[in-house]
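Asks: pasted the sequence and its predicted model underneath.
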Amino acid sequence: MPFAHDMVYSLATLIDLINTSPSVGGEEGLDDLRALGEFVERQQVSNVGRLRAADLTEVRALRESFHRVIVAPDRATVIIRLNTLLGGTRITPTLAEHDGHPLHIHYFAPGASLAERLSADLGVALAHLLVEDEWERLRSCSAPDCDHFFLDESRNRSRVYCDSRTCGNRMHVAAYRARRRA
């Protein structure tokens, strides 16, 4: 995939955030501040500080806005929804080098809340995905019992499962057993 480290990282963070939604997995993945803190640590969001109840509320609302963007029925709707999301975000591009990561760009304004930071960085990554005509790399899992999203980073854009070790393996075993029964 022809994207820089920071874009791939932001898109992975976006996927992880969306997959915490009850509208995706059926359960609330950000049910409390502890879960939000685990998300922040897992995604290595730097310099967040102490999380507040307002952060949880704001990040959940942002998550649903992003979900509405990626499930939009067509490109025009994606553009409208993404522009609306980005229009509500203070964006101040800044070059950064921290935590062992190579030089990259943060798009959030100084002093931004966690939701504002995510909105700016993840929103810009989605915009680049759309502009680079790579939107089809953002997919939902093909396993019938899984609604998770993933980013297809394969060279030939052939990935169909969110995780080859769980959903992919389960589907391959089911297909094998069906062939054996036939």
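Replies: Ah, there it is.
Asks: from here on, contacts and neighbour counts on C-alpha atoms
Replies: Fine.
Asks: mind listing the strands for this structure?
Replies: 91-96, 104-108, 138-140, 149-151 (DSSP state E).
Asks: pick the most buried one from these.
Replies: Compared across those, strand 149-151 shows the largest average neighbour count, a mean of 23 (mean count of other CA atoms under 10 Å).
Asks: show me what it is packed up against.
Replies: helix 5-18, strand 138-140 (3 or more CA pairs under 8 Å, 6 or more residues apart in numbering; DSSP states H and E).
Asks: again, 6 Å this time
Replies: Judged by 3 or more CA pairs under 6 Å, 6 or more residues apart in numbering; DSSP states H and E, strand 149-151 is in contact with strand 138-140.
Asks: hmm, who's touching the strand it packs on?
Replies: Contacts with strand 138-140, where a contact means CA atoms under 6 Å, 6 or more residues apart in numbering, come from 148-151.
Asks: of these, just say which sits nearest to residue 96.
Replies: residue 151 (24.4 Å; CA to CA).
Asks: please name the nearest non-neighbouring residue to the closest one.
Replies: With CA to CA, 6 or more residues apart in numbering as the criterion, residue 151 has its nearest non-adjacent residue at 4.8 Å, and that residue is residue 138.
Asks: show me the contacts for residue 85.
Replies: Contacts of residue 85 by CA under 6 Å, 6+ apart: none found.
Asks: against residue 66, how distant is it?
Replies: 8 Å (CA to CA, to the nearest Å).
Asks: how many other residues sit next to residue 68?
Replies: A count of nearby residues for residue 68, using other CA atoms under 10 Å, gives 16.
Asks: not counting residues beside it along the chain, what's closest to it?
Replies: Closest to residue 68 by CA to CA, 6+ apart is residue 81, at 7.5 Å.
Asks: count of neighbours near the one you found?
Replies: 18.
Asks: and if you look at residue 174?
Replies: 12.
Asks: again, but for residue 50
Replies: Neighbours of residue 50 (other CA under 10 Å): 8.
Asks: with residue 67 instead?
Replies: 20.
Asks: now residue 155
Replies: 9.
Asks: do a quick rundown of the helices in this structure.
Replies: 5-18, 22-25, 33-42, 53-70, 75-87, 114-131, 169-181 (DSSP state H).
Asks: another structure for you, compare them:
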Amino acid sequence: MAFAHDTEVALAGAAALVNTASGGDEAIPTVAALADFIHRHSWTGRHDNTDDELRSVQRLRPRLRRVWEAGEDEAVAIVNALLRESDALPQLVRHDNWPYHLHATSSDAPLADRMAVEAAMAFVDVIREDQLHRLRLCESSDCDNVVVDLTRNRSRRYCDAGCGNRAAVNAYRARKAAAQP
């Protein structure tokens, strides 16, 4: 199952945003850190660069994370609430080097609203395609990051924080230790 490019980008951005609060660490503690996050993940539109904007984005994260933890009915309720609260109005737009794609807020809407709606619109595609199982938690026992599995064979088990590499190294070491007389 391949999603539209803008859906995949929005899912990756939502996961990255959720993971900025994983493990009890705050990865976007300042307005400057938020500006860096926005730049790294190519968020367009209005950026106020204020503490209020930062707090709004931080408050959004647990709501988005809940979609990864929810069953289908609860995920639908969360998505509908995000769209409703942000006065989403889907429309086709073209900007930068992107072909026509869907935006559901104006570029001058508050950042947290745009983030919520872009994530919600991506979740809509995931739910409509019966692919909610592609949103999962990292399988590493010491990690609580979220994962978006966009692999063809639905095999992604670990987040982007190096958990897969650590698991492979640990498994290798365990095999080596078991082979020692």
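Replies: Noted; the coordinates are in hand. Model, not experiment: these values are computed from the prediction.
Asks: quick TM-score on the pair, please.
Replies: Superposed pair, TM-score by TM-score structural alignment, normalised by the length of structure 2: 0.90. Supporting alignment: 178 aligned residues with a CA RMSD of 1.7 Å.
Asks: circling back to that earlier point, looking at the helices of structure 1, which is closest to residue 97 of structure 1?
Replies: helix 5-18 (10.8 Å).
Asks: give me the mean deviation of that closest one from structure 2.
Replies: Overlaying structure 2 shows helix 5-18 of structure 1 at a mean distance of 0.6 Å from the equivalent residues (mean CA distance after the TM-score superposition for structure 1).
Asks: which of the residues in that helix are buried?
Replies: 6-18 (16 or more other CA atoms under 10 Å).
Asks: what mean distance separates stretch 77-86 of structure 1 from the matching residues in structure 2?
Replies: Looks like 2.1 Å for stretch 77-86 of structure 1 (mean CA distance after the TM-score superposition for structure 1).
Asks: in structure 2, what range does that stretch match?
Replies: Across structure 2, the stretch matching stretch 77-86 of structure 1 (TM-score structural alignment) is residues 74-83.
Asks: mind listing what's buried in the matching stretch?
Replies: 75-76, 78-80, 82-83.
Asks: can you lay out those residues as a markdown table showing distance to residue 99 of structure 2?
Replies: What follows is the buried residues of stretch 74-83 of structure 2, written out as a markdown table (distance: CA to CA, whole Å):
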| residue | distance to residue 99 of structure 2 |
| --- | --- |
| 75 | 29 |
| 76 | 28 |
| 78 | 29 |
| 79 | 25 |
| 80 | 26 |
| 82 | 25 |
| 83 | 23 |
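Asks: from those residues, pick the one nearest residue 155 of structure 2.
Replies: residue 75 (22.1 Å).
Asks: tell me the one of the buried residues of stretch 74-83 of structure 2 nearest residue 58 of structure 2?
Replies: residue 82 (14.9 Å).
Asks: and the closest one, how far is that from residue 119 of structure 2?
Replies: If you go by CA to CA, the gap between residue 82 of structure 2 and residue 119 of structure 2 works out to 9 Å.
Asks: aligned to the residue nearest to residue 151 of structure 1, what sits in structure 2?
Replies: For residue 138 of structure 1, the residue aligned by TM-score structural alignment is residue 135.
Asks: who are the contact partners of residue 6 of structure 1?
Replies: Here residue 6 of structure 1 is in contact with residue 104 (CA under 6 Å, 6+ apart).
Asks: check the gap between it and residue 15 of structure 1 for me.
Replies: Taking CA to CA as the measure, residue 6 of structure 1 falls 14 Å from residue 15 of structure 1.
Asks: and if you look at residue 138 of structure 1?
Replies: 9 Å.
Asks: ok, now which ones touch residue 156 of structure 1?
Replies: Residue 156 of structure 1 sits in contact with no residue, where contact means CA under 6 Å, 6+ apart.
Asks: against residue 1 of structure 1, how distant is it?
Replies: On the measure of CA to CA, residue 156 of structure 1 and residue 1 of structure 1 end up 10 Å apart.
Asks: same check on residue 132 of structure 1?
Replies: For residue 132 of structure 1, the distance to residue 1 of structure 1 - CA to CA - is 11 Å.
Asks: so which residue is smack in the middle of structure 1?
Replies: residue 14 (1.7 Å; CA atoms, centre = their mean).
Asks: for residue 177 of structure 2, see how far away the alignment partner in structure 2 of that residue is.
Replies: Residue pairing (TM-score structural alignment): residue 14 of structure 1 is matched to residue 14 of structure 2. For residue 14 of structure 2, the distance to residue 177 of structure 2 (CA to CA) stands at 40 Å.
Asks: and if you look at residue 72 of structure 2?
Replies: Going from residue 72 of structure 2 to residue 177 of structure 2 by CA to CA gives 43 Å.
Asks: more crowded one of these two?
Replies: Neighbours per residue, other CA under 10 Å: of residue 72 of structure 2 and residue 177, the larger number sits with residue 72, 16 against 10.
Asks: hmm, back to that, farthest-apart pair in the buried residues of stretch 74-83 of structure 2, please.
Replies: Across these, no pair lies farther apart than 75 and 83, at 12.3 Å, counting by CA to CA.
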